[in-house]
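**Student:** Just to be clear, the model below is a prediction. Sequence and coordinates:
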Amino acid sequence: MMFDVVVVGAGPVGLYMAALLLQNGHRVAVLERRATSGRQTRAIGIHPPALAALDAVGAAHPLVSSGVRITHGAAYSGGRKVADMDFARPSAEYPFILSVPQYLTTHALESRVIDLDPGALHRGVQVEEVVDDGGHLRLRGQQSGAPVEFLGRFVVAADGVHSAVREGLGLEPRLRTYPDYYVMGDFRDDSTYGDNAVLFLEPGGIVESFPLPDGIRRWVVRLGAPCQEPTPHALAALIEKRTGSAVDSASNTMISAFGVTSRMVSRMIHGRVALIGDAAHEISPIGGQGMNLGWLDAVALAPIISEALRTSAGGPATKELAGFERDRQRAAKKAIWQASLNMALGRPLPPKVLNARNAVIGRAITLPMFSELVARRFTMH
């Protein structure tokens, strides 16, 4: 089976990449190892630049219609408001951060891919190796226990943090670990915060809270040590202890605990194989940049591949791909730095030091220039 581009991974980034290429008239195969799509909420924040990108494939409107528009945020400490944040200012087209469960995002993009080519998505395919035979790339693996092979002129690996394609290329990304651990859960929203995002800057560590559709609110709590078996009851108790907010543990629909690492490959381009999204750069989930960063990788890469495919040689467009790699690695480093700053903001502090820092933040946020900078950072402008 010969294709212009084989995309490995049918998560939000891989599906988006496929939709861009299919819209440009290319023959695309999307290979996904999972037999069915999941129902995890996982990544929920879509920033304005990513919404503009999603609009290019017709996916922004259904997501905006089903999500929560977060236009404002607030920071509290000790029951007192420290600062207000206006997320609407940086973008006229999308003056909000959209909160929507990841499974709805994946569904919208998968539907768009199927609309463009009903046969593009191949599930249950485990890629085992990618071989460059000089004419095209051969992807070999298993599907339902039987050997399978796909041929492509280009391969785009969007198969996540544990990328099989990256491993097959023998790449070992640079790994950094952080002294930060979190537990998060989705509960019925009984708060008075409406559609606002809320940060609680407390001596024991930060608590973050974000609205989701259908009257759900996500809570993320920083811990001092790894949590092996998180429970809704324990998380609800911790939320109330730190913030005073009562959460009904019986209403929990998702709970997860995680530590934080970042990974970056030294190269995103290997001949006619490109790594994007988490396969190329894993970003701390604090700040919600990872999925958005992957989409912006695809926005930059798709026209380069399209132009190369239109030439008679169909070569790898070496100069353009080198520029893509340089620019996207710079963006990933910036995102890693921003995530590190977000995590540092949430670490425990002695009450006196915390109060002094919060006072500085409260005064600074009233300055238009600083307020604009904070809004742009939080919305990935």
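**Tutor:** That came in fine, so what should we check first? Since the structure is predicted, the reported quantities are computational estimates derived from the model, not experimental observations. Numbering: from 1, shown residues only.

**Student:** When you work out contacts or count neighbours from here on, use the C-alpha atoms and nothing else.
**Tutor:** Noted.

**Student:** and Ala274, helix, strand or coil?
**Tutor:** With DSSP: H, G, I helix; E, B strand; the rest coil as the basis, the three-state label of Ala274 is strand.

**Student:** and the closest residue to it other than its chain neighbours, how many neighbours?
**Tutor:** Counting by Cα to Cα, 6 or more residues apart in numbering, the nearest residue to Ala274 once its immediate chain neighbours are dropped is Val156, at 4.9 Å. Here the count is done by other Cα atoms under 10 Å, and Val156 has 27 residues near it.

**Student:** In the protein, spot the helix with the most residues.
**Tutor:** The helix spanning the most residues in the chain, taking DSSP state H as the definition, is helix 318-345.

**Student:** Pull out the buried residues from that helix.
**Tutor:** Residues of helix 318-345 classed as buried by neighbour count (16 or more other Cα atoms under 10 Å): 321, 324-325, 328-329, 332, 335-336, 338-340, 343.

**Student:** got those residues as CSV, with distance to Val299 columns?
**Tutor:** Supplementary listing: the buried residues of helix 318-345 in CSV, determined by distance: Cα to Cα, whole Å:
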residue, distance to Val299
Leu321, 13
Phe324, 10
Glu325, 13
Arg328, 11
Gln329, 14
Ala332, 14
Ala335, 17
Ile336, 20
Gln338, 21
Ala339, 22
Ser340, 25
Met343, 28
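
**Student:** so what secondary structure elements neighbour the helix or strand hosting Gly14?
**Tutor:** Here Gly14, judged by DSSP states H and E, is contained in helix 12-23. Helices and strands touching helix 12-23, by 3 or more Cα pairs under 8 Å, 6 or more residues apart in numbering; DSSP states H and E, are strand 2-8, strand 28-32, helix 102-116, helix 290-310.

**Student:** The structure to be compared is supplied as follows:
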Amino acid sequence: MSITACDVLVVGAGPSGSLVASELHRLGVEVVVLEQRADASPGSRAIGVHPPVLAALEAGGATERILAEAVRIPRGIAVAAGRTVGEVRFDRRPSRFPFVASVPQAVTEAAVAAYGPLPVRGVRVVGVHPTPEGVHVHALDADGASRTWFARTLIVAAGASGRRLLSGLFTGRSRSYPDRYLMTDLSAAPGQPEGTAVITLGACGVAESFPLPGGRRRLVARIASDPEHPNAERAAGDGERLAEAIATRMLAPALAAHVAEASRFSIRRVLLDRMVFAGSVIAIGDAAHEVSPIGGQGMNLGLLDAATLAPVLAQARRGPHRDRQRRSAPDGDGSHRAALARWERGRLASARTAARLAAFNTSLGRPWPRRLASVSAAALDAALRTPLAGLPERAYAMGFDRAARGAADRLP
């Protein structure tokens, strides 16, 4: 059986995998990407690209490509008990990009992959075996034929399937939430404020409206879940349920009238205890940490994993000791091991912060007790009129991510 050798092998051609491969390729590192999907259709539907990510993607040209098709969201408002109780202004933050760029995930994937290597598609990885020299990766192609790669470094960016692949190497913690949501994208959104995300909170649970390019909107609403009668939920029709939620919670019947169908999703939190195994196997993106999409930081976490990992790996391949390193153990010399450990600590800390924020967002979006809804709305309104208002602006712009504290997000 023949073995294909490469310097870095990436499993997964989603946003994180495509970006790390593109950045490594741009920095002169040999990289191969394997992808199970036969085509480039996105595996999820994330839309928001946050300021630190836009800054991190600039060097490779992806930011320009994303912004060419994105709508910019400089502000968001929170509505409760029929009135606006808070405002988050990204354009008040000292950032190179004082907004969230809203764009379909397919555009983001294409932008970060534009100058990277073409993925080898239709390949399902079935085994990973680290050795002192590197990593053997066993896979099956679309015809069921067995294939093997050998790489000095393996990067797993394949989401939940990647975690299953690495179950013998990494440990972590997982939690499934009972919350259920409906979502749809509308081609027209009458009455919605331009460039503004609208979050409605209260006695019935959260309803959200996010701008999309071309005047379109994404709508999301939390729904009640009856675990004893799950089919009864679907019998009412997901589109009708979402339309009712938008009409009653957001007081927007004209907007609700445009809802014809909806898809549902649930949420979970997964945090691995580490992201690097033996210096040669690295997990990034949802393979390493999965957080609630409520708040829109999951894809961004993975993109920052990739953007910050690529220079660490590329540095190990540079300098006068490059040839010696190619013949040495896969984790390179002590300085590379230390740099990789610093990267891991920073990304794990950022993932934990994002997970806590996502958990808070999830709790805030649950139904408020009716007798306390007005009181809670007033308390939220009062809090957001104090200096505390700067905390949500920083949090929702990913300002607490470790990567946002470095040079990537400095003003020019």
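**Tutor:** Thanks, I have the structure now. As the structure is a prediction and not an experimental result, all values here were calculated from the model.

**Student:** Would you report the TM-score computed for these chains?
**Tutor:** Aligned and superposed, the two chains score 0.92 in TM-score terms (TM-score structural alignment, normalised by the length of structure 1); 375 aligned residues with a Cα RMSD of 2.1 Å.

**Student:** related to what we said a few turns ago, where in structure 2 is the aligned partner of the longest helix of structure 1, by residue range?
**Tutor:** Under TM-score structural alignment, the alignment places helix 318-345 of structure 1 onto residues 337-364 of structure 2.

**Student:** Check stretch 262-269 of structure 1 too.
**Tutor:** Under TM-score structural alignment, the match for stretch 262-269 of structure 1 in structure 2 covers residues 269-276.

**Student:** which residue packs closest to the aligned partner of Phe99 of structure 2 in structure 1, ignoring adjacent ones?
**Tutor:** When structure 1 is aligned by TM-score structural alignment, the residue opposite Phe99 of structure 2 is Phe96. The spatial neighbour of Phe96 of structure 1 that comes closest, neighbours along the chain excluded (Cα to Cα, 6+ apart), is Thr71 at 4.6 Å.

**Student:** Number of residues surrounding the one you found?
**Tutor:** By other Cα under 10 Å, the residues close to Thr71 of structure 1 number 18.

**Student:** Kindly report the same for Asp186 of structure 1.
**Tutor:** Residue crowding around Asp186 of structure 1 was assessed by other Cα under 10 Å; the count is 24.

**Student:** quick one, what contacts the closest residue to it other than its chain neighbours?
**Tutor:** Here the nearest residue to Asp186 of structure 1 in space, its sequence neighbours aside, is Arg218; by Cα to Cα, 6+ apart that works out to 4.4 Å. When contacts are counted by Cα atoms under 8 Å, 6 or more residues apart in numbering, Arg218 of structure 1 is found next to 184-187, 209-212.

**Student:** how about the helices of the stretch 51-200 of structure 1, start to end?
**Tutor:** The residue ranges that make up the helices of the stretch 51-200 of structure 1, judged by DSSP state H, counting those that start in this stretch, are 60-66, 102-116, 164-168.

**Student:** Show me what Ala52 of structure 1 aligns to in structure 2.
**Tutor:** Aligned counterpart of Ala52 of structure 1 in structure 2: Ala55 (TM-score structural alignment).

**Student:** what sits against Gly205 of structure 1?
**Tutor:** By Cα under 8 Å, 6+ apart, the residues touching Gly205 of structure 1 are 221-223, 346-349.

**Student:** swap in Met264 of structure 1?
**Tutor:** For Met264 of structure 1, the contacting residues are 173-175, 280-282, taking Cα under 8 Å, 6+ apart as the criterion.

**Student:** Those, buried ones only, as a PyMOL selection?
**Tutor:** Only the buried members of the contacts of Met264 of structure 1 enter the following PyMOL selection, criterion being 16+ other Cα under 10 Å:
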select buried, resi 173+280+281+282
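
**Student:** closest to Val165 of structure 1 among the contacts of Met264 of structure 1?
**Tutor:** For the contacts of Met264 of structure 1, the minimum distance to Val165 of structure 1 (Cα to Cα) is 10.6 Å, reached by Ala280.

**Student:** nearest residue to the equivalent of that closest one over in structure 2 other than its sequence neighbours?
**Tutor:** Aligning on TM-score structural alignment places Ala280 of structure 1 opposite Ala288 in structure 2. Excluding the flanking residues, the one nearest Ala288 of structure 2 by Cα to Cα, 6+ apart is Leu272, at 5.5 Å.

**Student:** if I look at that neighbour, how far off is Gly215 of structure 2?
**Tutor:** Computed as Cα to Cα, to the nearest Å, the Leu272 of structure 2 to Gly215 of structure 2 distance reads 39 Å.

**Student:** between the two, who's got more neighbours?
**Tutor:** Each of Leu272 of structure 2 and Gly215 had its neighbours counted (other Cα under 10 Å), and the higher figure belongs to Leu272 (19 against 15).

**Student:** possible to save the helices and strands packed on helix 12-23 of structure 1 as CSV with mean neighbour count and distance to Ser245 of structure 1?
**Tutor:** As requested, these are exported to CSV (neighbours: other Cα atoms under 10 Å; distance: least, Cα to Cα, whole Å):
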stretch, mean neighbour count, distance to Ser245 of structure 1
strand 2-8, 24, 43
strand 28-32, 25, 41
helix 102-116, 20, 26
helix 290-310, 20, 29
